[in-house]
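Participant: pasting the sequence and the predicted model now:
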Amino acid sequence: MDLGEILSILRSRWYIVVPMLVLALGLGGATYAVVPTTYSTYTMVSLLSAPAATQTATQGQDNPFLNFNGSLVATADFLGRRLQSTDTVLQLKSAGLTEEYEVALAENAQGPFLTLTLTGDDRAHLLASATQLAEYAEKTLRDIQLENGVAERDRIKLTQVIPPQKPKAETKEKLQPVIVVGGGTAALAFILVFIVESISRARRRRAAGPSEKPVAAGAASVTPDIEGTMVIPIPPAPVQRSSAPVARSKPSSIEAEKTQRIVVPPRTAAGAAPAEKPKPPHGGPGEGPQTGRSGMARTYQSNGIDRRGQNVNRINGS
């Protein structure tokens, strides 16, 4: 089935294609309107060294931004795993943070930077939840150090690098169900068209019945092969009668005393001299085979069997 035939079938079954396409558009639009729009925002925080570690590393200067060592990156990874634990998620949900969030180290970062990403369908509440998550991260870091008896001057602190950004609509999340519903309905339309066309063709074949036509005698008939090819039997060519004499086969089981060999002289070609007439074996006029015209032979009656020739009253050997 080529493209032209497919388009022809779709055009002939327009009463199925058009309503189904309209239905697909309607369902796609309804899905787009019903599915809520998802928004996302993010904020970024960074860990800072303790005052005692900063003064030691910077020779008495109390500036934490001058000291981003490897231990802070490990502490940031520890804090991110703690924030994504099941217990922390339940605590935040009970506190009113219902959006989904993800905490991970910032990509291509060379310091202890954590990115807090939140997704939800309420833009105003999403911004408040981002601020709440950043504050909870700072509180969790402080509580962990207090539980381990870390002194105030030796505690790692947390600061906000990027505040919560304006929420952006996630069009991909909303278009996926629209494509599934609309595309599925359109595909169902094409399937229905070909099902109806197949049923219609089957009914036409049954209504038409066998369409075999009588073949005239001697004419070539065309029959379909099981492989889908056409076999054309050719009638045998008529046998041309030849004017040349046909040699008779020698009898296989005939008694010698009841037979008489008949010698048939060959016909002479046109313009050739006639062959010498054979003489009777005994010189008598009535003995031996008598011949008439050139190439013709006469038979005898042998033991009472009619050979359909002249001198039928003679008996072999008499």
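Facilitator: Good, I have the coordinates. Numbers count the residues shown, from 1 in each chain.
Participant: all contacts plus neighbour counts: C-alpha atoms, from now on.
Facilitator: OK.
Participant: which parts of this structure are helices?
Facilitator: Using DSSP state H, the helices of the chain run over 3-12, 14-34, 51-57, 70-83, 86-94, 123-147, 171-208.
Participant: can you check which of these gets nearest to Leu114?
Facilitator: Smallest distance to Leu114 across those (CA to CA): 6.8 Å, for helix 70-83.
Participant: tilt between that closest one and helix 86-94?
Facilitator: Angle, helix 70-83 to helix 86-94, by axes from the mean of the first three to the mean of the last three CA atoms, to 10 degrees: 60 degrees.
Participant: dump the helices of the chain into CSV; add distance to Leu114 and mean neighbour count as well.
Facilitator: As requested, those are exported to CSV (distance: least, CA to CA, whole Å; neighbours: other CA atoms under 10 Å):
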stretch, distance to Leu114, mean neighbour count
helix 3-12, 55, 12
helix 14-34, 34, 16
helix 51-57, 21, 17
helix 70-83, 7, 16
helix 86-94, 17, 13
helix 123-147, 10, 17
helix 171-208, 25, 14
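Participant: now tabulate these in CSV and tack on distance to Asp154.
Facilitator: Shown next, in CSV, are the helices of the chain (distance: least, CA to CA, whole Å):
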stretch, distance to Asp154
helix 3-12, 76
helix 14-34, 53
helix 51-57, 6
helix 70-83, 13
helix 86-94, 25
helix 123-147, 9
helix 171-208, 45
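Participant: and those helices: which comes nearest Glu107?
Facilitator: Taking CA to CA, helix 70-83 is the member of these nearest to Glu107, at 12.6 Å.
Participant: that older thread, closest to Val45 out of the helices of the chain?
Facilitator: Among the helices of the chain, helix 123-147 comes nearest to Val45, with 7.4 Å by CA to CA.
Participant: give me the contact list for the closest one.
Facilitator: Contact with helix 123-147 is made by 39-43, 45, 79, 83, 97, 99, 116-120, 155-160, 163-167, as judged by CA atoms under 8 Å, 6 or more residues apart in numbering.
Participant: mark which of those are buried, thanks.
Facilitator: 39-43, 45, 79, 83, 97, 99, 116-120, 155-158, 160, 164, 167 (16 or more other CA atoms under 10 Å).
Participant: could I get the contacting residues of the spatially closest residue to Gly183 that is not a sequence neighbour?
Facilitator: Distances taken as CA to CA, 6 or more residues apart in numbering place Ala24 nearest to Gly183, at 7.2 Å, with adjacent residues excluded. With contact taken as CA under 8 Å, 6+ apart, Ala24 is in contact with 181-186.
Participant: picking that back up, closest one to Leu105 among the helices of the chain?
Facilitator: Nearest to Leu105, of all these, is helix 70-83, at 6.8 Å by CA to CA.
Participant: that older thread, quick check: the residue nearest to Gly183 vs Phe190, distance?
Facilitator: Ala24 is 12 Å from Phe190, where distance means CA to CA, to the nearest Å.
Participant: contacts for the lengthiest strand in the chain, please.
Facilitator: Looking across the chain with DSSP state E, the single longest strand is strand 39-48. Outside of strand 39-48, the residues within contact range by CA under 8 Å, 6+ apart are 64-65, 67-68, 72, 76, 111-123, 126-127, 130, 134, 156-170.
Participant: another one to put next to it:
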Amino acid sequence: MDFWGTVLVLFRRWYVVLPTFTLAVAAAAGIYSTIPTTYASSAVLILTTPTTGGSLPSNPRVPNGLTNPMLNFDRGLSISASILIAVMGSPDTATELGAVEGGDTAFKVTNGSSNIESLATGPYVFIEGESGTPEGAKDIVTRVIARTKAELVNRQEAVKAPKATYISAYEAVPPTVPLAQRGRKLRAVAAAVGVGVVASLFMAFTVESFVTNRRLRREAAARKAAETSASANHSQKASELNGRLPVGGPVVRP
């Protein structure tokens, strides 16, 4: 069936399409109201080296020259960032920070890329927090930042790095103002409306098929009845004609 044929069926069976689609819209409204609105906040950390570099001078009398940490990025900072991302992404860390599975608070620590396998892409740590309230979203981001900085210090202490060479985490983007996230609600509504459209088409063509089949059966029954009536009339007329004819052969007179 072509497009205009489908439109014609929908218009002809509007009394089925309209209630079905109305129920779908009502279900979408109910879904939209039941899914809670969440709020998201984010922050970006940049790992930097000290102004004197990542090593101590071999001769204390000749100290290292001072450098701009923002101009002193190397591969080591990218590796350190990837270590922090892996540590902060563990389930134990999430539980300790209160982001339990199934709760309304969650966070994500990435390098800004959707490719999980390429962690060491730069000295950047992207933090995203989500919660049921604006305050909760900003609070989880603040706590993740504090924990990331603490983990950075702990990892350097574990390898016994000189404190003068410690890497620091600079908040390039502080926790942002939480914004309402309605994408999940809108996707659920779109899915419900899509199901409603499909259901409306299904009901319209089901009723169309039922009505068409019933009409064809009635027409077939009417034709059969007409044929039966015509056959009966023909038999009756033949009987009447046979009744008027004389019985036996012709009479012969002498």
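Facilitator: That came through fine. This is a predicted model, so every value here is computed, not measured.
Participant: follow-up on the earlier one: now do the longest strand of structure 1 against helix 70-83, angle only.
Facilitator: Using the same axes, to 10 degrees, the inter-axis angle of strand 39-48 of structure 1 relative to helix 70-83 is 140 degrees.
Participant: tell me, what residue is most central in structure 2?
Facilitator: In structure 2, the centroid-proximal residue (CA atoms, centre = their mean) is Arg187; its distance is 5.6 Å.
Participant: alignment lookup: it to structure 1.
Facilitator: Applying TM-score structural alignment, one finds that Arg187 of structure 2 aligns to Gln176 in structure 1.
Participant: try Pro178 of structure 2
Facilitator: Per TM-score structural alignment, Pro178 of structure 2 is aligned with Pro167.
Participant: returning to that earlier point: for Ala106 of structure 1, which of the helices of structure 1 is the nearest?
Facilitator: That would be helix 70-83 among those, by CA to CA, at 10.3 Å.
Participant: check the mean deviation of the closest one from structure 2.
Facilitator: Here the mean offset of helix 70-83 of structure 1 against structure 2 after fitting is 1.2 Å, by mean CA distance after the TM-score superposition for structure 1.
Participant: next: stretch 17-31 of structure 1.
Facilitator: In the superposition against structure 2, stretch 17-31 of structure 1 averages 1.7 Å from its aligned positions (mean CA distance after the TM-score superposition for structure 1).
Participant: what's the matching range in structure 2 for that stretch?
Facilitator: By TM-score structural alignment, stretch 17-31 of structure 1 lines up with residues 17-31 in structure 2.
Participant: chain center to that stretch, what's the gap?
Facilitator: The chain centre lies 20 Å from the centre of stretch 17-31 of structure 2; the measure is CA atoms, centre = their mean, to the nearest Å.
Participant: repeat that for stretch 50-60 of structure 2.
Facilitator: Taking CA atoms, centre = their mean, one finds stretch 50-60 of structure 2 lying 51 Å from the centre of the chain it belongs to.
Participant: list the contacts for Met20 of structure 1?
Facilitator: Contacts for Met20 of structure 1 (CA under 8 Å, 6+ apart) come out as 185-186, 189.
Participant: repeat that for 6 Å
Facilitator: Going by CA atoms under 6 Å, 6 or more residues apart in numbering, Met20 of structure 1 touches Ala189.
Participant: same check on Phe73 of structure 2?
Facilitator: With contact set as CA under 6 Å, 6+ apart, Phe73 of structure 2 has no partners.
Participant: map it onto structure 1.
Facilitator: By TM-score structural alignment, Phe73 of structure 2 lines up with Phe68.
Participant: how far away is that match from Pro51 of structure 1?
Facilitator: 13 Å.
Participant: between the helices of structure 1, which one is closest to Ala104 of structure 1.
Facilitator: That would be helix 70-83 among the helices of structure 1, by CA to CA, at 6.2 Å.
Participant: so what touches the closest one?
Facilitator: Residues outside helix 70-83 of structure 1 that contact it (CA under 6 Å, 6+ apart): 103, 112.
Participant: what do you get if the cut-off is 8 Å, keeping everything else the same?
Facilitator: Helix 70-83 of structure 1 is contacted by residues 46-49, 88-89, 103-105, 111-114, 137, 140-141 when judged by CA under 8 Å, 6+ apart.
Participant: do the same with stretch 150-161 of structure 1
Facilitator: Here stretch 150-161 of structure 1 makes contact (CA under 8 Å, 6+ apart) with 43-53, 134, 138, 141-142, 145.
Participant: going by distance to Thr223 of structure 1, which of these wins?
Facilitator: Thr43 (79.4 Å).
Participant: please name the nearest non-neighbouring residue to that closest one.
Facilitator: Nearest to Thr43 of structure 1 is Pro164, by CA to CA, 6+ apart, at 4.5 Å.
Participant: how about that neighbour, what does it touch?
Facilitator: By CA under 8 Å, 6+ apart, Pro164 of structure 1 lies in contact with 41-44, 127, 130-131.
Participant: could you rerun that using 10 Å?
Facilitator: Contacts of Pro164 of structure 1 were listed using CA atoms under 10 Å, 6 or more residues apart in numbering, and they are 41-44, 116-118, 126-131, 134.
Participant: what do you get for Gln91 of structure 1?
Facilitator: Neighbouring residues of Gln91 of structure 1 by CA under 10 Å, 6+ apart: Leu97.
Participant: which residue in structure 2 aligns with it?
Facilitator: Mapped onto structure 2 by TM-score structural alignment, Gln91 of structure 1 lines up with Glu96.
Participant: one more: Glu100 of structure 1?
Facilitator: Aligned by TM-score structural alignment, Glu100 of structure 1 pairs with Ala106 of structure 2.
Participant: next: Thr131 of structure 1.
Facilitator: Per TM-score structural alignment, Thr131 of structure 1 is aligned with Thr142.
Participant: from Ala29 of structure 2, how far out is its match?
Facilitator: Taking CA to CA as the measure, Thr142 of structure 2 falls 35 Å from Ala29 of structure 2.
Participant: contacting residues around the nearest residue to Ile127 of structure 2 once chain neighbours are set aside?
Facilitator: Nearest residue to Ile127 of structure 2, sequence neighbours excluded (CA to CA, 6+ apart): Val109, at 4.6 Å. Taking CA under 10 Å, 6+ apart, we find Val109 of structure 2 in contact with 42-44, 84-89, 125-129, 141, 144-145, 148.
Participant: also Gln59 of structure 1?
Facilitator: When contacts are counted by CA under 10 Å, 6+ apart, Gln59 of structure 1 touches Ala53.
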